[in-house]
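Predicted model and sequence follow; I will ask about them next.
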Amino acid sequence: MAFRAGVITFPGSNCDRDMAVALEKISGAPALRIWHGDAALPDRLDFIALPGGFSYGDYLRSGAMAAKSPIMRAVVEAAGRGVPVLGVCNGFQVLTEAGLLPGALMRNAGQRFICRTVGLEAVNTSSLFTQGFARGEALRIPVAHHDGNYFADAATLDALEAEDRIAFRYTESVNGSARDIAGVLSANGRVLGMMPHPERAIEPAADPALGGADGRKLFENVVTALASA
């Protein structure tokens, strides 16, 4: 049965097409496009992606208004059933605001928008998103955010460490994130939020102009894991 992924579009999303293209290129099946105002998800979704952008213009707090969209009730319910959910950049912000992931994304240290390729290392290697990575594997993936400074209290950070729920860390000073966290997992490993954009680094050709291929493995991990489930 074909891989069936859905990409949510909020007012102000600007990476939804990139995400849909990445999912189709790697899975071979077109991604379904889902509007934020829908009250229900399509039947039998294998995977849900919340893309980057500036949902609702980042008013109130980044992701806060999108987290109250009608579709997010269905996303939260689907995540509770174990449907894998990926939130990238603004999507990560939405996941924290919706309570699917702990912590919050604050204004970058230095108060500047950051748009460049950064160094990461894989930390968790056991989730369906990360099982193809080696612990400590170096990655180069683009970021583009103004509110990417990950914050949580010390007890939460200690729990994330102890439970192996840190998916990726920055290997360089990027935005002031606590413990250099670039991505975190839910307790069951089925929800991942990350600030870097893996969908912008999926081209297999080793041509720097195409953004690299280090993000491709994340999507390949998901497709492989779900195909063998």
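Yes, it's here.

okay, CA-based contacts and neighbour counts for the rest of this
Fine.

Show me where the protein has its helices.
Using DSSP state H, the helices of the chain run over 16-27, 70-80, 90-97, 154-162, 216-227.

Including mean neighbour count and distance to residue 103, could those go into TSV?
Listed next are those as TSV, based on neighbours: other Cα atoms under 10 Å; distance: least, Cα to Cα, whole Å:
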stretch	mean neighbour count	distance to residue 103
helix 16-27	20	24
helix 70-80	18	17
helix 90-97	28	6
helix 154-162	13	8
helix 216-227	18	23
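
next up, a second structure to put side by side with the first:
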Amino acid sequence: MNFAVLVFPGSNCDIDCFKAVEETIGQPVEYVWHTETDLSKYDGIIVPGGFSYGDYLRCGAIARFAPVMNALVQAAQQGKYILGICNGFQILLESGLLPGAMLRNESLKFRCHAAMLQVENAATPFTADYKQGELINIPIAHGEGNYYCDDATLAELQTNKQIVFRYEAGSNPNGSVDDIAGICNKAGNVLGMMPHPERAVHELFGSADGKRMFTSILSTWREKHGAAVNG
């Protein structure tokens, strides 16, 4: 399974994502610069966290117009697996690949700490190795992670089981509507989340709960393509 990690000016979690793929599932992975216009060789694409274009205008607003985004939209339409983390989630929202928008944290402070998430949908390509309702420890690091959408959109997300992760009840760190920490598109192949699974792939990091996100993607892809699973 071939992975791409997109890199925008100001990305700073690209190396973490690259290492998470390389060291947790041992699959081919490459950095792809924002000027690239062809993503056809990749099966999984990660849009990493950071501060693309310095967060000018608003988070993800400029990155949304980068040349690589047209190819990313095509990849999403083709059913390829796309994971947007933190600023990557913001970029997916700005591009329209996911519904809703991001506001400043209610505290107006940058929050960087461990966070407990509840797995709300364990039937996606990104959560197949988790249990429904399981609590997992995935760190956050954001100043604008307050997910917002209107009532009609929220009802649609709930009905279609597009809410993949919620912050544990009573521990919402940013004020996001319905405690949302991550959502997917209707097809289930595009996931955006504010917490950082790539920073939770080894117990030395304080948690290894993020590792199963990467194994989930690989096992789902292999099942879909009939590939044999190696150890």
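Nice, I can see it. None of the values given here were measured: they were computed from a predicted structure.

Which one, of the helices of the first structure, ends up nearest to residue 183 of the first structure?
Evaluated with Cα to Cα, these place helix 90-97 nearest to residue 183 of the first structure, the distance being 8.4 Å.

That closest one corresponds to what range in the second structure?
The alignment of helix 90-97 of the first structure onto the second structure (TM-score structural alignment) spans residues 87-94.

cool, stretch 138-146 of the first structure as well?
Stretch 138-146 of the first structure maps onto residues 135-143 of the second structure, going by TM-score structural alignment.

buried residues in stretch 29-40 of the second structure?
By neighbour count on 16 or more other Cα atoms under 10 Å, the buried set for stretch 29-40 of the second structure is 29, 30, 31, 32, 33, 34, 38, 39.

Would you agree the first one is in contact with residue 15?
Translated: residue 29 of the second structure. No. With contact defined as Cα atoms under 8 Å, residue 29 of the second structure does not count as touching residue 15 (10.9 Å).

In CSV, list the helices of the first structure along with distance to residue 125 of the first structure.
Below are the helices of the first structure laid out as CSV (distance: least, Cα to Cα, whole Å):
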stretch, distance to residue 125 of the first structure
helix 16-27, 20
helix 70-80, 20
helix 90-97, 19
helix 154-162, 13
helix 216-227, 10
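
what's the closest of those to residue 127 of the first structure?
Nearest of the helices of the first structure (Cα to Cα): helix 216-227, 9.0 Å.

orientation of that closest one relative to helix 16-27 in degrees?
60 degrees (axes from the mean of the first three to the mean of the last three Cα atoms, to 10 degrees).

and of the helices of the first structure, who's closest to residue 144 of the first structure?
Among the helices of the first structure, helix 90-97 sits nearest to residue 144 of the first structure (Cα to Cα), with 9.8 Å.

now the closest one against helix 70-80, angle please.
Using the same axes, to 10 degrees: helix 90-97 of the first structure against helix 70-80 is 80 degrees.

what does helix 90-97 of the first structure rub up against?
49-55, 62-64, 66-67, 86-87, 101-105, 192-195 (Cα atoms under 8 Å, 6 or more residues apart in numbering).

on average, how far is it from the matching bit in the second structure?
After superposition onto the second structure, helix 90-97 of the first structure sits on average 0.2 Å from its aligned residues (mean Cα distance after the TM-score superposition for the first structure).

Roughly how far does residue 118 of the second structure sit from residue 14 of the second structure?
25 Å (Cα to Cα, to the nearest Å).
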